[in-house]
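Engineer: Would you be able to build a 3D model of this:
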Amino acid sequence: MGLLISILMAVLIGSIGGALVRNGMPGGFFGAMLAGFAGAWLGSLLFGSFGPVIGGFAVIPAIVGSALFVFMLGLLSQALRKSV
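Structural biologist: Modelled structure (predicted):
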């Protein structure tokens, strides 16, 4: 049950992070899950663990980290498109 809650929280956090950034995260469910897990890692690395913790995710740093991850992924995607 804990793994299911973690996956659902990762999708929710990834979706919120993608919605905060102009260029959304591609990949639907799996893209949002990737953004949620990467965002939680990046957010906890940069900001620590504060705020409510649900399913093992500190929600506020995870959302900010997810938005940063999607933003950086969008910049990388634009740079790769311009170089081709």
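Engineer: contacts and neighbour counts: CA atoms only from here.
Structural biologist: Will do.
Engineer: could you show me where the strands are in the protein, in order?
Structural biologist: 53-54, 57-58 (DSSP state E).
Engineer: Which helix in this structure has the most residues?
Structural biologist: For the chain, the longest helix by residue count, based on DSSP state H, is helix 59-83.
Engineer: S83 versus the residue nearest to N23 when sequence neighbours are not counted, what's the distance?
Structural biologist: Of all residues not flanking N23 in the chain, G74 sits nearest, at 6.3 Å (Cα to Cα, 6 or more residues apart in numbering). Going from G74 to S83 by Cα to Cα, to the nearest Å gives 14 Å.
Engineer: I have a second one here; can you model it like the first so I can compare?
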Amino acid sequence: MSIEGLLLYLVVGAVAGWLAGTLMKGKGFGLVVNIILGVIGGILGGFIFGLLGISMGGILGSIVAATVGAALLLFVIGLIKKN
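Structural biologist: Predicted coordinates for the structure are as follows:
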């Protein structure tokens, strides 16, 4: 992976993590953790969209898939933290 590709992946992760934290009403954990959640969410979202047969391309599609995945992760983490 090139430096540009890595930076793009991190930017998409940061945007997705921030969006997920905003959508989940302040359940974000700060910039670094939100980036990590966005990157992991991108993997999870891509997997889920693939299972559903939804094909999203380009940067916008990556951000949408990563945001959905990160929001799901935040939801699960919120459930775990309540117990």
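Engineer: Would you give the TM-score for this superposition?
Structural biologist: The TM-score (TM-score structural alignment, normalised by the length of structure 2) is 0.77; 76 aligned residues with a Cα RMSD of 1.7 Å.
Engineer: Settle it for me: which of G74 and S83 of structure 1 has more neighbours?
Structural biologist: Higher neighbour count among G74 of structure 1 and S83: G74, with 18 against 6, using other Cα atoms under 10 Å.
Engineer: tell me the contacts of L44 of structure 2?
Structural biologist: When contacts are counted by Cα atoms under 8 Å, 6 or more residues apart in numbering, L44 of structure 2 is found next to 66, 69-70.
Engineer: which position in structure 1 aligns with V68 of structure 2?
Structural biologist: In structure 1, the residue paired with V68 of structure 2 according to TM-score structural alignment is V64.
Engineer: So what does the residue nearest to N23 of structure 1 match up with in structure 2?
Structural biologist: Match for G74 of structure 1 (TM-score structural alignment): G78.
Engineer: Much appreciated, bye for now.
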